[in-house]
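S.K.: Provided below for reference: sequence and predicted model.
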Amino acid sequence: MLKNYLKTAFRSLWRNKRYAFLNITGLTLGITVCLVIYVIIQYEQSFDMFHTKKDRIYRVITVMPEESGQTNYTQAVPFPVPTALPNDFSAFEKVSGIIQMGKRLVTLENGKGNIQKKFKPLVYFLQPSFFDIFDYRWLAGNKATALSDPNSTVLARSTAEKYFGDWHKAMGQVVKLDQHFDLTVTGILDDPPKNTEFQFDMVATYAMLKINEIKDWVTIDDIHNCYVLLRPGQNVETINRQLIAFSKKYKDPKNKTTHMLQSLGDVHSDKRTANFIGRVASPERIRMLWIIAAFILLIACVNFINLATAQAVNRAREIGVRKVLGSNRWQLKIQFLSETAMLVLTSLLLALVLALCTLPFISRVMDLPLDAGMLAAYNVYILLCCIFLAVTLLAGFYPSIIVSAFNPINALKSKIAASKKTGGISLRRGLVVFQFIITQALIIGTLIILQQMNYFHKQSMGFTRDAIVNVSLSKDSAANAKIAYLRDQLQHIKGVQEVSFSDAAPSSNGNWWTGFRFDHQAEETKFPSVTRWVDYNFLNTYDIKLIAGRNLTRTDSVCEFLVNETLVQKLGLKPADVLNKNMDIWGGRIQGMIVGVVKDFAAGSLKEAVAPVFMSNLKQRFSSVGIRLTAGADVPASLTAIEKLWSENFPEQIFEYQFLDQRIAEYYKEERQLAQLYEIFAGIAIFLSCLGLYGLASFMAIQRIKEVGVRKVLGATPTHILYLFSREFILLIGIAFVIATPLVWYFMYNWLNNFVNRIDINWSVFVAGGMAALVIALITVSSQAIRAAMMNPVDSLKAD
């Protein structure tokens, strides 16, 4: 019996090739989108879930309430926190501080002190207990003792192979970090998997930096995190309350910042805080991806239902013959569901192949390590089975009811009215409206995202970001001694307009926050501020405006401070009130006068509020050179000259540079990827909707062929025929637009609220999206309408 159903289904589909092609194409695309999105979501939700103790691992984060009532959160903690926690909490089985130092210079020397190789691996400093909390595979060395010596290091396998050719040869070798620390390789770790926050190339110990000696409970740096392993059975809420008391114990009573625990699973998904890889997959983003996947698949199913019910017109006589020969309704339903299952199964197989082909492209767009192996996971096959059953029932059940309900006598006489044949034209209209609600929502949403990205690109950040290149500078005494010479030599290079030495550009994604005392007050301010170490030419190089007072002096023998408008406002003063007032940080170790107030600039991205900033001229902190090139400069020639200067003065260093505008563009990488993904999905939604419209228009042309012939005989022009076919679709798309507009406005308004600096949603974007959908639909429908209008009425009026 089953064999007969399948054989009959195959023959029916083969006889209706165009119908089968349209449905397979639509379902294949819809299922492919589901598969690709599922792989993306699975990857994003798998971060650090391979650790055996993941349910007991938490990150300690800092909570910063403001007087306005708003609460800010940061992943960073003061440096003394990891040392103090084990003494105050018995609930913690293990505690480890972690510092991501970024890419640091590592050199290998021969026996005579000459450099053989130099690299810049990603270096982490941590406490040895880190490896009791997290699971990483040791290839060599003992995790209990590998970092017990402050002058020891552990390398990732790929790093060891890069240095020594074979990782087995790395054990016991000595490498030099930052031309200062001689470290012995005491362990080799397998490379961290891609789905972990800790993508280290090289690991060194906290003890080397003497972190335990730091007593500053106010200063925090984004690169410093703290992780804890709870003992079994501990209550997180109770510990969070104890952390509030812990904060009060060690900090100034007026300092309102506290700490709380954040589960390991939330580190990659909590958008309130950042992480070491710089990307957060928020629940809202994951939910939106699921919704898009479901809607794209629904559009494909809607196409199937529309085409199947329209195709029923051509199958009326077939159904009538089957009923006369004894087929009952259940047999006809099973027959129709068998055809649907065959289409869905074919689409599933094609979708799997298409997903394999498109994953590399999506991987590049999203900058995610997606590969074909992810489609071989058992949960993907479970998903495919669920899709098969759901789509077969969803797309095939209703049409099977309609077809099996035909009256055999009327069907054989072809006397079934169109509306009765398909269960009412209103269903098809409703499905078309549903399709275009989704399509227009994706089009308009994509346009709004692109507008916001364009706003980020064009909006002023309070400084010049074009034609500025930042070159890395070693943070040692030798480099500091050459600053004056380097400045003079750089200014003689053709194409160089301004030069400034600092610890970072005005905008950085790794800010150092610290508290300060103002005007000899006994206590530090209630708020920390972003710290910048700059020279006297910083303002000129980046074109930062001075609104009160003067610039820093050229000499670095006298400590002076510049502050921004936001810092002045948080002090409750006016710019003139802070000039010539004393300011000190780090318990008075650095102090000087405030000599100027600068206009606010973005110390981070435009997604965030402007931070309070102070700048001072401590050259020992300089680690970057900002070089502003003249308009129309020969950039390659200028960079070549700069690299030559660096090679002559720092032969042991690796010359590295980055254009400031490119670095700032990285801040919006996630939003840019989201926009690209939306463009792809909007294009697929448009294609699927047009595919359905094309099929419907084709069948409409067949159904109304005699009507068109009569109208032409009575004098109707091709334009009238085109209007006849198009007016219904224009009405349906208009209804979809009316429904989609408030939905899109609501969701995009909430998305834009994630940004401090944002666009206002303009009505023109809705008009543009609606008109785009209308034009695309009319082009699709008109192809069939023109074909019907151009037929000879003599041919169209002939009897069947």
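M.R.: Structure received.
S.K.: going forward, measure contacts between C-alpha atoms and count neighbours the same way
M.R.: Noted.
S.K.: tell me which element the spatially most central residue of the chain is part of?
M.R.: Central residue of the chain (C-alpha atoms, centre = their mean): Glu670, 3.1 Å from the mean position. Assigned by DSSP states H and E, Glu670 belongs to helix 669-703.
S.K.: just Phe47 next, same as before
M.R.: Counting by DSSP H and E, Phe47 is found in no helix or strand.
S.K.: so it versus Lys706, what's the distance?
M.R.: 62 Å (C-alpha to C-alpha, to the nearest Å).
S.K.: surely Ile449 is in a strand?
M.R.: No: the assignment for Ile449, made by DSSP: H, G, I helix; E, B strand; the rest coil, is helix rather than a strand.
S.K.: give the other helices and strands that the host helix or strand of Ile779 contacts.
M.R.: Element membership for Ile779, per DSSP H and E: helix 763-789. For helix 763-789, the elements it packs on are helix 425-458, helix 669-703, helix 705-713, helix 718-752, judged by 3 or more C-alpha pairs under 8 Å, 6 or more residues apart in numbering; DSSP states H and E.
S.K.: how about Thr186, what does it touch?
M.R.: 140-141, 146-147, 152-154, 171-172 (C-alpha atoms under 8 Å, 6 or more residues apart in numbering).
S.K.: this is the comparison structure:
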Amino acid sequence: MFKNYIKITWRSLLKNKTFTILNSIGLSVAFAVAILLSMAGFFDLSYDKFHTNSKDIYKVYSMWQNPKGPQVSVSHAAPLMPAIIDEVPGITRATRHLQQEAVLTYGEKEINMDAIWVDADFFNMFTFPAIKGKMNNPLEKQSDIVITEETAKSLFGDEEAIGKTVQIQINGKDESFTVGTVVENNPAQSTLEFEIAVRFEREADYLGSKDNWGARYHDIYVQLGENVAPSQFDIATRSLVNNNFKERIDNAKRDGAQPDSDGLYYKFELLPLEDENFATFKNGYVQVSRSNVYLVLGVAFLILFIACVNFINMSIARSGQRLKEIGMRKTLGAKPKQLFFQFWTESLFVFLFSVSIGVVISILLIDEFKTIFRTDVSFGLILSPVTILLFMLGILIITFIVGGYPALLMSKLGTIQSLKGKLDVSGKNRVRDALMVLQFGIAILMIAGTLVLHSQLDFMRNKDLGFNKEQVLSFPLDGKKNSYDALELLRNELAGNADILEISGADNNLGYGKDGSVSSSMFGFEYKNRVINTNYLTVDYDYVETLDLELVTGRNFSREFASDRSGAVINEAMAKEFGEKDPLTAYISFSETLRFPVIGVVKDYHFENLDKTIAPITMMMSRDYDLYYGYVKVAPVNLAKSYDAVKNAWARVSPNSKFLGSFLDENINRTFRKEERMTTMITSGSILAIALSCIGLFAISLLIVNQRTKEIGVRKVIGASVTNITFLLTKDFLKLVGISFLIASPIAWWFMKEWLKNYPFKINLSPMFFVAAGLLAAVIALCTVGGRTIKAAKQNPVKSLRTE
């Protein structure tokens, strides 16, 4: 029996080549895209889950109240972690974590490495498997370091790394460390990345801040014991907070801050490690959202859904052509169950073939996919036996539903009615039309999303950020030289170059440079019996001129005034914090006797990403703090030549450093990676959704035109024009697109409105986005069916009337 099913299935598919090919193409492409997008989604969802103790590890964050509302931070003081270990029950392990670059020297090699400064428990908490050296507690000694396999190769080549002595620059001095352990390279799904790991006690600022509760500059992770709830951490740390943050709490009450729902002004809470990659700290709260991941998986599902709708629609449309076959089979004794399995076998065959082709396509396109979507997915992520079993089970279920519904309809047809070749298909048409409405509704939804995403992305790219981003080059000040001395040497090297206009430096970059590093510094101070919080930026001379910041009042730092090293330049947002009529009368207070006067105010500029409002910032010049980035303003012509000049000059200033320069507009564009990924994904999904919808629409239009051939001939004989007949055949399709538009537009508007809430600076959500999406879908649908209908309308009516 099964052999007979296979044989008849093969003949039927070959007989209807057009529909077989269209179904196979649609399903193959849909499965390929669904596989790739699903891999990307599951890759993101697997972040940090490779750690054996991932479910028990949490990141500590603090929440406090100020007059403007709640504030949140993950930066902590050095004495907090030991206090948590001593005073808080249920903590199995804990570690401080500070990520910053370190200059590492071995022989003639001098390399800037991504370093983490952690406590001894770090490698007992997190799973970074050791390859060589100490397998247990590798940071037990403060003189030992842990390096990755890739770092070992960069430093030592084929030599044995264990036991080698290297120097790390700390506070301007080379200190010796011994390589005690080599671990595997960081997994791609790790939020904690490093090339070398060093004990926290050896960090440059540790000795000066180990007892200072006011210096917050690092993260803390804790591992909870069994049956210890994260919610207990807040209660367990309240006495610790009251003992060590009493002054801060008193200041908050004095300044008019309101307590939270628990009546607290300061508290500590825990963020699960597995949520860290999806967490944002905005508006005083921690928000964990996997919406982007679910969006990727949702697009994969919608693409596959549209392809399945195509299959159902074409199967239903083809049912009218197989009525006599069904009637004959029933006359010869075929039972409904046998007919069902016959037609379902055809569906299963097409699906299995399409899945096979889809897998091949996904393998061929995975490299391009990884490049476009900036992901490190691999098939290894889904090649586990459980995943393969679930995948095959999913295909079987989809096939049973998608192929089973048309098969069930055809198997229930009456014998006599089938033999006559006539059937009332109004019910089937309703199902078909509903599916087409849903199909084009999804396409319109994705087109509207694409238009809004593109517009928002263009808006952010072209927005005036308040500084010169086209002519300014930034690069990390790597190397052992003092950063201020290195900049002065660079000025000397480029002094005779007419294309170099200004040179300066700061301790933070604007946007994301090629080193991928981004940081911020904040501090609070007492001003006239209230606390003011501000972002802090250490700068060098000419910073304002280099970035073309607009000076509103006062002046910039000047070499002519030695006192400027004890002055501050602020932005307008910071000036409002002071509340003074003349902001130049204000000052930054570090103590009762140490005050830095405000000497100038610059117009607000976007020193953070555009998903944040402009916050207060204070610029100071202090040789006590290093500069980490150089800025060079170049002439608007010969940008490439100027780039090479700066690169060559820096090679002479710091020959052992790698030049990682990029213009600020490139840095700013890198901050839009999330938006670019979403836009690319939605755009690709929209194109594919429309293409798949058109495949189904084209196939159905072929069948409908064939079914109405005699009607077309009669209408032409009695005088109908080609235009009238074309309109008659296309109006039903356009009506379905119109219904799709009416359903999809409100849904798209709501989704886009919610998404734009994430941005304080955004476009206006114009109705034209949705009108354009509907018109585009209508035009594409018209073009899809228009060619075939016009051809049918032009056909000789005599030939049409002969058609049975």
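M.R.: Received it, and whenever you're ready, just let me know what you need. Note that this is a predicted model, so its numbers are computed, not measured.
S.K.: TM between them?
M.R.: The TM-score (TM-score structural alignment, normalised by the length of structure 1) is 0.92; 775 aligned residues with a C-alpha RMSD of 2.5 Å.
S.K.: the residue nearest to the centre of structure 1 pairs with which position in structure 2?
M.R.: Applying TM-score structural alignment, one finds that Glu670 of structure 1 aligns to Lys674 in structure 2.
S.K.: if we can go back for a sec, distance from the helix holding Ile779 of structure 1 to the middle of the chain?
M.R.: Averaged C-alpha coordinates place helix 763-789 of structure 1 at 32 Å from its chain's average position (C-alpha atoms, centre = their mean, to the nearest Å).
S.K.: likewise for stretch 709-729 of structure 1?
M.R.: Worked out by C-alpha atoms, centre = their mean, stretch 709-729 of structure 1 lies 50 Å from the chain centre.
S.K.: distance between the ends of it?
M.R.: Note: stretch 709-729 of structure 1 ends 21 Å apart using C-alpha to C-alpha.
S.K.: what comes up buried for that stretch?
M.R.: Using 16 or more other C-alpha atoms under 10 Å as the test for burial, stretch 709-729 of structure 1 gives 709-710, 712, 718, 721-722, 725-726, 729.
S.K.: and which of those is nearest Gly430 of structure 1?
M.R.: Nearest to Gly430 of structure 1 among these: Phe729, at 11.3 Å, using C-alpha to C-alpha.
S.K.: what sits against the counterpart of that closest one in structure 2?
M.R.: With TM-score structural alignment defining the correspondence, Phe729 of structure 1 maps onto Phe733 in structure 2. Neighbouring residues of Phe733 of structure 2 by C-alpha under 8 Å, 6+ apart: Ala781.
S.K.: and Val717 of structure 2, by the same measure?
M.R.: Contacts of Val717 of structure 2 (C-alpha under 8 Å, 6+ apart): Pro797.
S.K.: show me what it aligns to in structure 1.
M.R.: Using TM-score structural alignment, Val717 of structure 2 pairs with Val713 in structure 1.
S.K.: roughly how far does its match sit from Lys706 of structure 1?
M.R.: In terms of C-alpha to C-alpha, Val713 of structure 1 sits 11 Å off from Lys706 of structure 1.
S.K.: sorry, back to before: buried subset of the contacts of Thr186 of structure 1?
M.R.: Among these, the ones that count as buried by 16+ other C-alpha under 10 Å are 140-141, 146-147, 152-154, 171.
S.K.: whatever residue of structure 1 lines up with Gly505 of structure 2: how many residues sit nearby?
M.R.: In structure 1, Gly505 of structure 2 lines up with Phe501, judged by TM-score structural alignment. Phe501 of structure 1: 30 surrounding residues under other C-alpha atoms under 10 Å.
S.K.: ok, average deviation of the top helix by length along structure 1 from structure 2?
M.R.: The single longest helix within structure 1, with elements called by DSSP state H, is helix 329-366. The superposed helix 329-366 of structure 1 is, by mean C-alpha distance after the TM-score superposition for structure 1, a mean 1.6 Å from where its aligned residues fall in structure 2.
S.K.: check the mean deviation of the next helix or strand after that helix from structure 2.
M.R.: Using DSSP H and E, the helix or strand that follows helix 329-366 of structure 1 in sequence is helix 378-404. After superposition onto structure 2, helix 378-404 of structure 1 sits on average 2.3 Å from its aligned residues (mean C-alpha distance after the TM-score superposition for structure 1).
S.K.: for helix 378-404 of structure 1, buried residues please.
M.R.: Quick answer for helix 378-404 of structure 1 (16+ other C-alpha under 10 Å): 380, 384, 387-388, 391-404.
S.K.: show me the helices in the stretch 501-650 of structure 2, by range?
M.R.: Listed in chain order, the helices of the stretch 501-650 of structure 2 (DSSP state H, counting those that start in this stretch) span 543-547, 572-578, 639-653.
S.K.: what range in structure 1 does the helix or strand following the longest one sit on?
M.R.: Right, helix 639-653 of structure 2. Following helix 639-653 of structure 2 in sequence order, the next helix or strand is strand 662-663 (DSSP H and E). With TM-score structural alignment applied, strand 662-663 of structure 2 matches the range 658-659 in structure 1.
S.K.: next one: stretch 788-798 of structure 2
M.R.: Going by TM-score structural alignment: stretch 788-798 of structure 2 matches residues 784-794.
S.K.: distance from that stretch to the middle of the chain?
M.R.: 50 Å.
S.K.: quote the end-to-end distance of that stretch.
M.R.: First-to-last residue span, stretch 784-794 of structure 1, C-alpha to C-alpha: 19 Å.
S.K.: name the residues that touch it?
M.R.: 694, 697-698, 701, 705, 708-710, 712-713, 717-718, 721-722, 725-726.
S.K.: show me the strands in the stretch 51-200 of structure 1, by range?
M.R.: 57-65, 71-74, 92-103, 106-109, 115-119, 122-126, 138-140, 152-156, 174-177, 181-189 (DSSP state E, counting those that start in this stretch).
S.K.: alright, I will stop here.
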